[in-house]
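S.K.: Dropping the sequence and predicted coords here.
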Amino acid sequence: MHRLGYIVSDGFQLMALATQAVFEMANHLAGRPCYDLACYSAAGGLVMSSSGIPLSTRALGAATQADTWLVAGVLDPLAHEPDEAVLKLLRRALRHARRVAGLCTGSFVLARAGLLDGRRATTHWAHAAALQARHPRVRVEPDRIHVVDGPIWTSAGMSAALDLALALVDRDLGPEVATGVAHRLVMPQRRLGGQSQHAELLRVAPKSDRIQQALEHARTHLKQPLSVETLAEVARLSPRQFSRVFTAETGSSPARAVEGLRLEAARLMIEQSRHPLDVVARETGFRDRRHLREAYLRKFGVPPQLSRRSARGAGPAGTDGR
């Protein structure tokens, strides 16, 4: 039985509690009570969420224990000062618990307790720079869905906490159960930790259906040549008109947007599979591995091989938390 303790404080975000559905469904699919959940706060009693909904909690005490602690985030982490009882428990948990997780801006609480010093971590993209500035000893990775560094787990913002919860289930019960949970919760995909917080289609954000259709065609046909003429035909526009409208709506040229989609797909393959770079290049529409490497370096600032090693979770001591 895995005992999970959620730590909340006034102004916590309810989205953190959505992760409890992941563990509830894991119990259901496993056919046995694999997870036991409880919510805690420094003093116990009712704690008000940022949306005004109260939550009944247990008080933290010297004898309070859990296998995994999960700290909920707040809307403004810079204005939030964690209770000393919470910080003491987290420092003790690093020695006695199996794992400690910061959900969204819960990473700030872990950093305040000193748990992230010298470690890799992430948080909501809008607060990543502030986390790095306030805690310079933390190795902030601002564009990760979640990061595992030894016993410390941190997630990006909002829905990324669900991905971290699924990763916990994967670690505890195996990928088949985790995938089954994602399917039951109608999650479109299981995003692994190395995946970017920003999908390319969201970044480009076209305004019209025609440009959206062209981009969707490109996303699903990356292996094929994707000339302006081809995309213009999908959008039912002339090539000249398509280029003009595309740039006006997205702020990017068609060629640059297609390269972004290809790089996003390539990064997922690199981080989540063992395919050689020749295969990755071919499947995502690059001429060869050299072309892929040049574009990858230009976009992400690191070579594909380093990105692959980082995604496998090697921390400073060469551990991935297993």
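M.R.: Ah, there it is. Computed from a predicted model, the values in this text were never measured in an experiment.

S.K.: For the rest of this, base every contact and every neighbour count on C-alpha atoms.
M.R.: OK.

S.K.: which strands and helices sit next to the strand or helix carrying residue 266?
M.R.: Here residue 266 is covered by helix 254-272, with elements defined by DSSP states H and E. Judged by 3 or more C-alpha pairs under 8 Å, 6 or more residues apart in numbering; DSSP states H and E, helix 254-272 is in contact with helix 200-204, helix 209-220, helix 239-250, helix 277-284, helix 289-300, helix 304-311.

S.K.: just so I know, which of these lies nearest residue 63?
M.R.: Residue 63 lies closest to helix 304-311 among those, at 36.2 Å (C-alpha to C-alpha).

S.K.: Check the offset of that closest one from the chain's centre.
M.R.: Centre-to-centre, helix 304-311 and its host chain are 16 Å apart (C-alpha atoms, centre = their mean, to the nearest Å).

S.K.: What is that helix packed up against?
M.R.: helix 254-272, helix 289-300.

S.K.: Could you pull out the buried residues of the last one?
M.R.: For helix 289-300, a neighbour-count test (16 or more other C-alpha atoms under 10 Å) marks 289, 292, 293, 295, 296 as buried.

S.K.: quick one: that helix to helix 277-284, angle?
M.R.: Computed by axes from the mean of the first three to the mean of the last three C-alpha atoms, to 10 degrees, the angle separating helix 289-300 from helix 277-284 equals 70 degrees.

S.K.: from the middle of its chain, how far away would helix 289-300 be?
M.R.: Offset of helix 289-300 from its chain centre (C-alpha atoms, centre = their mean): 23 Å.

S.K.: One more: the first one?
M.R.: Distance of helix 254-272 from the chain centroid (C-alpha atoms, centre = their mean) equals 18 Å.

S.K.: buried residues in it?
M.R.: Neighbour-count burial for helix 254-272, counted by 16+ other C-alpha under 10 Å, picks out 254, 257-272.

S.K.: Then stretch 83-90?
M.R.: Those would be 86, 87, 89, 90, for stretch 83-90 by 16+ other C-alpha under 10 Å.

S.K.: quick one: the second one and residue 94, what's the gap?
M.R.: Right, the one you point to is residue 87. According to C-alpha to C-alpha, to the nearest Å, residue 87 stands 11 Å off from residue 94.

S.K.: do the first one as well
M.R.: Separation of residue 86 from residue 94 (C-alpha to C-alpha) stands at 13 Å.

S.K.: In three-state terms, how would the closest residue to residue 152 other than its chain neighbours be classified?
M.R.: Once flanking residues are discounted, residue 152 sits nearest to residue 100: 5.2 Å by C-alpha to C-alpha, 6 or more residues apart in numbering. State at residue 100, reduced to three classes by DSSP: H, G, I helix; E, B strand; the rest coil: strand.

S.K.: wait, residue 100 sits on residue 89?
M.R.: No: at 10.7 Å, residue 100 does not count as touching residue 89 under the criterion of C-alpha atoms under 8 Å.

S.K.: ok, and here's another one to check against it:
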Amino acid sequence: MGDSRRMPDTSPPPDQSQPRLRIGFLLAPRFTLSAFATFVDVLRLAADDGDGSRPIRCRWKVLSTDMAPVQASCCARIEPDERLGDPARFDYIFVVGGLIEGGPGLSSEHATFLRRAAQARVPLGGLCTGVFALARLGLMDDYRCCVSWFHHQDFLAEFEKMRPVSDQIFVVDRDRLSCSGGVSAAHLAAFLVDRHIGGAVARKSLSILMIDEPMQGDRPQPGLPLELNARDPLVRRALLAMQQNLQAPLPIARIARDLGVGRRKLERHFNADLGIPPADASIRIRLAQARMLLTRSDRTVTRIAEETGFCDASHLIRVFRESEGITPDLWRQQSQGVENLA
């Protein structure tokens, strides 16, 4: 009888000298851990068969000037893997952003490294608010970039001449990549895995992370809570544009132009999906925000009118009474009375 004992595996390990995807990361001080972790986990699961986590098909490195740990906004610390070196050894370099205010930002050495990467035509990317860092260095000039709806106004305030995309989960514009943060980082990573390794591997990675399927970059961002449950992607993107400009509502013609369609086409899509025209949807969104502010804050009606895009308090009171049958102040009193009884 032959020996039934398991013999040790003496076959050579898989060739790790030629990964198909090589990514370097620069972590900004107080970076967002979730965006970094979900992106890296897609790479980790795509790099090996099963859940082996060996960096075979792709590799990733956290880069540093001094090898000191970098603290995330949640206070966790990440140890760098290696010093900056030659950016051309990577297929992509991503900046992982975090808190916009209160941190020192990227160092001058990081800035020099990123500019060298751009000169070497290494594609650059920003995860979460990482695109802010790239834009501050002039590396997003003449590029489209993705910014979370939550930071849309912050971006406009700092970069007046740029118009960020805040109605998509990620944007790939030539050799610049950016995403809105959170789980969108996983979908951007899956996009790269699909491009360099294969769609089946990308789907496997997402499935293990309990994400149903890859999403394309033009998938609308989950925005502020909406009363209007739109199914049409064009309508959802228009609604998000309305949400992102509550204080200074955009004309419907401007929204249509920004979405690359005519006003009449946008109106047809709204009527077919929601049964109301875009202008009525804009009013309903602003009234929903006004009700929320009446319930959860002590702001005056005048202040709420300013923050929700009404001309003045009288305008808000008139529109509110037409919708609710009572004035905003009386609605607030009744809402607070119901809460006190609960």
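M.R.: Perfect, thanks for sending it. Everything numeric in this text was worked out from a predicted model, so none of it was measured.

S.K.: TM between them?
M.R.: Overlay of the two chains. TM-score (TM-score structural alignment, normalised by the length of the first structure): 0.62; 227 aligned residues with a C-alpha RMSD of 3.1 Å.

S.K.: sorry, back to before: so can I have JSON lines of the helices and strands packed on helix 254-272 of the first structure showing distance to residue 17 of the first structure?
M.R.: Below are these laid out as JSON lines (distance: least, C-alpha to C-alpha, whole Å):
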{"stretch": "helix 200-204", "distance to residue 17 of the first structure": "26"}
{"stretch": "helix 209-220", "distance to residue 17 of the first structure": "33"}
{"stretch": "helix 239-250", "distance to residue 17 of the first structure": "35"}
{"stretch": "helix 277-284", "distance to residue 17 of the first structure": "37"}
{"stretch": "helix 289-300", "distance to residue 17 of the first structure": "33"}
{"stretch": "helix 304-311", "distance to residue 17 of the first structure": "26"}
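
S.K.: which one of these lies closest to residue 138 of the first structure?
M.R.: helix 304-311 (16.0 Å).

S.K.: Just want the angle from the closest one to helix 254-272.
M.R.: Helix 304-311 of the first structure and helix 254-272 are oriented at 50 degrees to each other (the same axes, to 10 degrees).

S.K.: in the second structure, what residues pair with helix 304-311 of the first structure?
M.R.: Against the second structure, there is no aligned range for helix 304-311 of the first structure (TM-score structural alignment).

S.K.: Determine which residue in the second structure is aligned with the residue nearest to residue 152 of the first structure, please.
M.R.: By TM-score structural alignment, residue 100 of the first structure lines up with residue 124.

S.K.: what's its match in contact with, if anything?
M.R.: 92, 93, 94, 95, 114, 117, 118, 175, 176, 177 (C-alpha atoms under 8 Å, 6 or more residues apart in numbering).

S.K.: let's go with 7 Å and repeat that
M.R.: Shown in contact with residue 124 of the second structure (C-alpha atoms under 7 Å, 6 or more residues apart in numbering): 92, 93, 94, 175, 176, 177.

S.K.: ranking these by neighbours, who comes first?
M.R.: Ranked by the number of neighbours (other C-alpha atoms under 10 Å), the contacts of residue 124 of the second structure place residue 93 first, at 28 neighbours.

S.K.: I figured that residue was touching residue 127, is that so?
M.R.: No: Residue 93 of the second structure lies out of contact with residue 127 (C-alpha atoms under 7 Å); the separation is 10.6 Å.

S.K.: so residue 60 of the first structure touches residue 40, yeah?
M.R.: Yes: counting by C-alpha under 7 Å, residue 60 of the first structure does reach residue 40; the two are 6.2 Å apart.

S.K.: neighbour-wise, which of those two wins?
M.R.: Comparing residue 60 of the first structure with residue 40 by other C-alpha under 10 Å, the one with more neighbours is residue 40, at 25 against 18.

S.K.: could you pull out the strands for the stretch 51-200 of the second structure?
M.R.: 58-64, 70-71, 77-78, 82-83, 92-96, 124-127, 170-173, 176-179 (DSSP state E, counting those that start in this stretch).

S.K.: Out of the contacts of residue 124 of the second structure, the closest to residue 165 of the second structure would be?
M.R.: Using C-alpha to C-alpha, these come closest to residue 165 of the second structure at residue 177, 12.0 Å.

S.K.: who's in contact with the closest one?
M.R.: 124, 125, 126, 171.

S.K.: How much space separates it from residue 144 of the second structure?
M.R.: 9 Å.

S.K.: For residue 39 of the first structure, see how far away the counterpart of residue 79 of the second structure in the first structure is.
M.R.: Aligned counterpart of residue 79 of the second structure in the first structure: residue 56 (TM-score structural alignment). Going from residue 56 of the first structure to residue 39 of the first structure by C-alpha to C-alpha gives 8 Å.

S.K.: quick one, which of the two is more surrounded?
M.R.: Shown here are residue 56 of the first structure and residue 39; by other C-alpha under 10 Å, residue 39 has more neighbours (20 against 14).

S.K.: what residues does stretch 172-186 of the first structure touch?
M.R.: Taking C-alpha under 7 Å, 6+ apart as the rule, stretch 172-186 of the first structure contacts 22, 25, 26, 29, 166, 169, 170, 190.

S.K.: Recalculate using a threshold of 8 Å.
M.R.: In contact with stretch 172-186 of the first structure (C-alpha under 8 Å, 6+ apart) are residues 22, 25, 26, 29, 30, 166, 167, 169, 170, 188, 189, 190.

S.K.: go on, stretch 134-147 of the first structure?
M.R.: Under the criterion C-alpha under 8 Å, 6+ apart, residues 111-112, 116-125, 128-129, 131-132, 153-156, 160-161, 163-164, 191-198, 313 lie in contact with stretch 134-147 of the first structure.

S.K.: mind listing what's buried in it?
M.R.: Buried residues in stretch 134-147 of the first structure (16+ other C-alpha under 10 Å): 135, 138, 139, 140, 141, 142, 143, 144, 145, 146, 147.

S.K.: just stretch 114-130 of the first structure next, same as before
M.R.: For stretch 114-130 of the first structure, a neighbour-count test (16+ other C-alpha under 10 Å) marks 114-117, 119-125, 127-128 as buried.

S.K.: I'd like the contacts of residue 124 of the second structure laid out as a markdown table, including distance to residue 256 of the second structure.
M.R.: Shown next, in a markdown table, are the contacts of residue 124 of the second structure (distance: C-alpha to C-alpha, whole Å):
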| residue | distance to residue 256 of the second structure |
| --- | --- |
| 92 | 34 |
| 93 | 34 |
| 94 | 32 |
| 175 | 28 |
| 176 | 26 |
| 177 | 25 |
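
S.K.: If anything else comes up later, I'll come back, but that's it for now.
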